[in-house]
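J.: have a look at this prediction, sequence included:
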Amino acid sequence: MNPACTHIVDDDEAIRDALEWLFKTRGVSCRTWPSGERFLDVWQPDWRGCIVLDIRMQGMSGLECFDTLLARGCQLPVIFITGHGDVPMAVSALKKGAFHFIEKPFNDHDLVDLVEKALAADHDRQRVAASRETIEARLATLTQREREVMELILEGKYNKVIADELSISMRTVEAHRSRIFDKMDVRSAVELAQLLTVLRT
């Protein structure tokens, strides 16, 4: 898995250099890109971290770059750098899923704080995705009958009721319940229900 990185996309070399210096002094790993086109040329879907994107650039604008990233399924948090007149556009980007925007001239510490929040948000997203994959892998080990029993367990039904509904013995239900708990790595129906809520978020 790639390490988290803050990608600075800005067509102003002086700003790129200043932001790169700022982030590195605060221990934030970063890379700089001179245009939206250049960034899109190299962007990979498994990248982790966040993007600091200037809203107005020569050639492709920050908004156009953002729209292309969304179309490609990019889930990295995006922080827009905006001028005063760009705030309505930035608000529109927020509605599309941008993480935040910061208006020029901005306080260096405010920007770094925003980036650190964005990096934390991406880390949380990755953690949830990893949990989801783990849970789905456990579910895949269940037999069809175990899935049927599990659904009835999640409905809060007692073993006797489950046995009657599935026309099997109580002993068989108990054996299925035990195997379900082992495979899903839980100790109770409550834990099982809590585990599966991850898949519904």
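T.: That came in fine, so what should we check first?

J.: C-alpha only now, for contacts and for neighbours.
T.: Will do.

J.: so which strand or helix has the residue most central in space within the chain?
T.: In the chain, the centroid-proximal residue (Cα atoms, centre = their mean) is residue 125; its distance is 3.0 Å. Using DSSP states H and E, residue 125 sits in helix 108-139.

J.: pull out the buried residues from stretch 71-90.
T.: 74-83, 87, 90 (16 or more other Cα atoms under 10 Å).

J.: first to last residue in it, what's the distance?
T.: Distance between the boundary residues of stretch 71-90 (Cα to Cα, to the nearest Å) amounts to 18 Å.

J.: who's in contact with that stretch?
T.: Residues from elsewhere that reach stretch 71-90 (Cα atoms under 8 Å, 6 or more residues apart in numbering): 45, 47-56, 62, 66, 98-105, 114-115, 118-119, 121-122.

J.: filter those residues down to just the ones in helices.
T.: 62, 66, 114-115, 118-119, 121-122 (DSSP state H).

J.: which residues sit in contact with the residue nearest to the centre of the chain?
T.: By Cα under 8 Å, 6+ apart, residue 125 lies in contact with nothing.

J.: roughly how far does it sit from residue 57?
T.: Applying Cα to Cα, the value for residue 125 to residue 57 is 29 Å.

J.: quick one: the helix holding residue 125 to chain centroid distance?
T.: 5 Å (Cα atoms, centre = their mean, to the nearest Å).

J.: okay, the angle between the helix or strand following it and helix 108-139?
T.: Next in sequence after helix 108-139, counting helices and strands by DSSP H and E, comes helix 144-154. Angle of helix 144-154 versus helix 108-139, following axes from the mean of the first three to the mean of the last three Cα atoms, to 10 degrees, is 120 degrees.

J.: which residues sit against helix 144-154?
T.: 162, 173, 176-177, 180, 189, 192-193.

J.: mind running it again at 7 Å?
T.: Surrounding helix 144-154, the residues in contact under the criterion Cα atoms under 7 Å, 6 or more residues apart in numbering are 162, 176, 180, 189, 193.

J.: ditto for stretch 5-25
T.: So stretch 5-25 is in contact with 29-36, 48-54, 57-58, 112, going by Cα under 7 Å, 6+ apart.

J.: alright, now check it against this:
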Amino acid sequence: MAQTVHVVDDDSSFRTAVERRLRQAGYAVATYPSAQQLLDNLPDENKPGCILLDVRMPDLNGSELQDRLALVGSILPIVFLTGYVDVPTTVRAIKAGAEDFLTKPVSSGQLLRAIEQAMAHYETSRDAKRKFDALHELLATLTPRERQVLDCVVQGKINKQIGQLLGATERTIKAHRHRVMEKMKVQSVAELVSLAERLGILASADVEGRNS
């Protein structure tokens, strides 16, 4: 599947030049004259890609677009381009997850290295998202009571304590616990705790435990 670079820049001559350079390097290219146009036509994240994004644009600037994309859960890596060296903006963008920050005029070698790195990062992010989504699908198979048992188990409570807390016998809790392990496809409590950490369950369960 072709890797697509989404070029967002209000300078039409720059878009044309970069598109030509990237196509010669074997990339598919989509161009957008504004940040809003990309938001209105969000790229398909199932297709390998990255965003080459100008910082200074009218209406919605590059940093604001980065924030909007984060809000919708975009995993497409962003390579920023700027004609002005602005250290605070650079630091902010990198802290917010930008792949790289290039200064115009940028050499073909520097640009292509940044794009190649961003594409590699996309593959890693996509794989991680697929695994995370698969875990959420497993979590959704639990009944409300099984979910309560899961929360208690990852807090370190034993069957007797869980039974007292939920008003059930140890035998019943043991059966629920067994089904939780089966549905979450784990063999040990350690594995279950690890999944809970990845899903953000452990932190919320700890807070609930302290507040109860």
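T.: Looks like it arrived, so ask away. All values derive from a computational prediction rather than experimental measurement.

J.: quick one on the thing from earlier: from the contacts of stretch 5-25 of structure 1, which land in strands?
T.: Secondary structure defined by DSSP state E assigns 30-33, 49-54 of the contacts of stretch 5-25 of structure 1 to strands.

J.: buried subset of these?
T.: 30, 32-33, 49-54.

J.: for residue 158 of structure 1, state which of the residues you listed is nearest.
T.: residue 49 (46.3 Å; Cα to Cα).

J.: which bit of structure 2 covers stretch 102-121 of structure 1?
T.: Per the alignment by TM-score structural alignment, stretch 102-121 of structure 1 matches residues 102-121 in structure 2.

J.: list of residues touching the matching stretch?
T.: The contact list for stretch 102-121 of structure 2 (Cα under 7 Å, 6+ apart) reads 48-50, 77, 80-85, 99-100.

J.: against residue 117 of structure 2, how distant is residue 53 of structure 2?
T.: Counting by Cα to Cα, the gap from residue 53 of structure 2 to residue 117 of structure 2 is 15 Å.

J.: check residue 208 of structure 2 too.
T.: Distance from residue 208 of structure 2 to residue 117 of structure 2, counting by Cα to Cα: 41 Å.

J.: so what does residue 41 of structure 2 match up with in structure 1?
T.: That one, residue 41 of structure 2, aligns with residue 43 by TM-score structural alignment.

J.: show me the contacts for its match.
T.: Per Cα under 7 Å, 6+ apart, neighbours of residue 43 of structure 1: none.

J.: same question for the one 5 residues further on.
T.: Taking Cα under 7 Å, 6+ apart, we find residue 48 of structure 1 in contact with 2-5, 76, 122.

J.: buried only: go through the residues you listed for me.
T.: Those of those that meet the buried threshold are 4-5, 76, 122, by 16+ other Cα under 10 Å.

J.: what's the farthest-apart pair in the ones in strands among the contacts of stretch 5-25 of structure 1?
T.: Checking those with Cα to Cα, the most distant pair is 49 and 54, at 16.9 Å.

J.: how many neighbours does residue 133 of structure 2 have?
T.: 13 (other Cα atoms under 10 Å).

J.: distance to residue 184 of structure 1 added to the ones in helices among the contacts of stretch 71-90 of structure 1, as a markdown table?
T.: What follows is these, written out as a markdown table (distance: Cα to Cα, whole Å):
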| residue | distance to residue 184 of structure 1 |
| --- | --- |
| 62 | 44 |
| 66 | 39 |
| 114 | 37 |
| 115 | 36 |
| 118 | 32 |
| 119 | 31 |
| 121 | 27 |
| 122 | 26 |
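
J.: may I ask which two of those are separated the most?
T.: Pairwise distances across these (Cα to Cα) peak at 21.2 Å, for the pair 62 and 121.

J.: which one of those two has more residues nearby?
T.: Taking other Cα under 10 Å, residue 62 of structure 1 and residue 121 do not tie; residue 62 has more neighbours (26 against 17).

J.: which residues does the more buried one contact?
T.: By Cα under 7 Å, 6+ apart, the neighbours of residue 62 of structure 1 are 36, 53-56.

J.: what's the answer for residue 155 of structure 2, then?
T.: Listed by Cα under 7 Å, 6+ apart, the contact partners of residue 155 of structure 2 are 205-206.

J.: just the buried residues of the host helix or strand of residue 175 of structure 2, please?
T.: Using DSSP H and E, residue 175 of structure 2 falls within helix 170-183. Buried positions in helix 170-183 of structure 2, judged by neighbour count with 16+ other Cα under 10 Å: 170, 173-174, 176-177, 180-181.

J.: for the residue in structure 2 sticking out farthest from the centre, which non-adjacent residue is spatially closest?
T.: Distance from the C-alpha centroid of structure 2 peaks at residue 169, with 40.9 Å (Cα atoms, centre = their mean). In space, and not counting its chain neighbours, residue 169 of structure 2 is closest to residue 163: 5.4 Å by Cα to Cα, 6 or more residues apart in numbering.

J.: and the contacts of the helix or strand hosting the one you found?
T.: Under the criterion of DSSP H and E, residue 163 of structure 2 resides in helix 159-166. Contacts with helix 159-166 of structure 2, where a contact means Cα under 7 Å, 6+ apart, come from 152, 169-170, 173-174.

J.: how far off centre is it?
T.: Its chain's average C-alpha position is 36 Å from that of helix 159-166 of structure 2, according to Cα atoms, centre = their mean.
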